[in-house]
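> Here's a sequence, model it:
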Amino acid sequence: MTFFITNIISIINAQFVGKNKNASIDSVSIDSRSLQNSKSTLFFAIKGQNHDAHLYLEDLIKKGVCYFVVA
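Next comes the predicted model:
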């Protein structure tokens, strides 16, 4: 299923920072080790008891991930 950044922004009431609000997203991920298609993945950076996904954002950018939800 494909979603658009503009729809996701509206659904989660987020602030957009970037260049392309009209980009499409084909997958979502919360695990930096299991990316499928980096260019069209929305990564949710979640901080848990044992891991903080915010620490992996730079590596994910290098892998081609362009879209993130961070808090």
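> from here on, contacts and neighbour counts on C-alpha atoms
Will do.
> Could you list the buried residues of the lengthiest helix in the chain?
In the chain, taking DSSP state H as the definition, the longest helix is helix 5-12. Under the neighbour-count criterion of 16 or more other Cα atoms under 10 Å, helix 5-12 has Ile5 buried.
> ok, then the element right after that helix?
Next in sequence after helix 5-12, counting helices and strands by DSSP states H and E, comes strand 24-25.
> please give me the structure for this one as well, since I'd like to look at both together:
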Amino acid sequence: MAEKKSWKPDEEEALKALIRDTVKHAGSIDPATLPSKIREKIKGRVTGDIDIETYVKQVLAEQRKK
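As a prediction, the model looks like this:
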């Protein structure tokens, strides 16, 4: 079994797509509340020690560039 600290999503884009979908459906809410909403949505879907806050920041940055 892999250590939690070394866990990396096999399909990073799938996780980012899930985050993008959550952000899109969240509407205009405070971005600081997004990580907890996303964590609830993906609870039980992924295992390991992932940094949701980092993924949210990346997705928000990508969306701002568009």
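> Please work out the TM-score for the two chains.
Aligned and superposed, the two chains score 0.33 in TM-score terms (TM-score structural alignment, normalised by the length of the second structure); 41 aligned residues with a Cα RMSD of 3.9 Å.
> which residues are contacting the helix or strand Ile19 of the second structure falls within?
For Ile19 of the second structure, the host element (DSSP H and E) is helix 12-26. Contact with helix 12-26 of the second structure is made by Pro9, Leu34, Lys37, Ile38, Lys41, Tyr55, Val56, Val59, Leu60, as judged by Cα atoms under 8 Å, 6 or more residues apart in numbering.
> What about the last one, how many residues nearby?
Pointing back at Leu60 of the second structure there. 15 (other Cα atoms under 10 Å).
> That one: what's it in contact with?
Contacts of Leu60 of the second structure by Cα under 8 Å, 6+ apart are Arg20.
> Which residue ranges of the second structure form strands?
Counting by DSSP state E, no segments of the second structure form strands.
> Quick one: the helices in it, in order.
12-26, 34-42, 52-65.
> Buried residues of the last one, list them for me.
It stands for helix 52-65 of the second structure. Of the residues in helix 52-65 of the second structure, those buried (16+ other Cα under 10 Å) are Ile52, Glu53, Tyr55, Val56, Val59.
> what's the angle from it to helix 34-42?
110 degrees (axes from the mean of the first three to the mean of the last three Cα atoms, to 10 degrees).
> and what of the longest one?
Relative orientation of helix 12-26 of the second structure and helix 34-42, computed by the same axes, to 10 degrees: 110 degrees.
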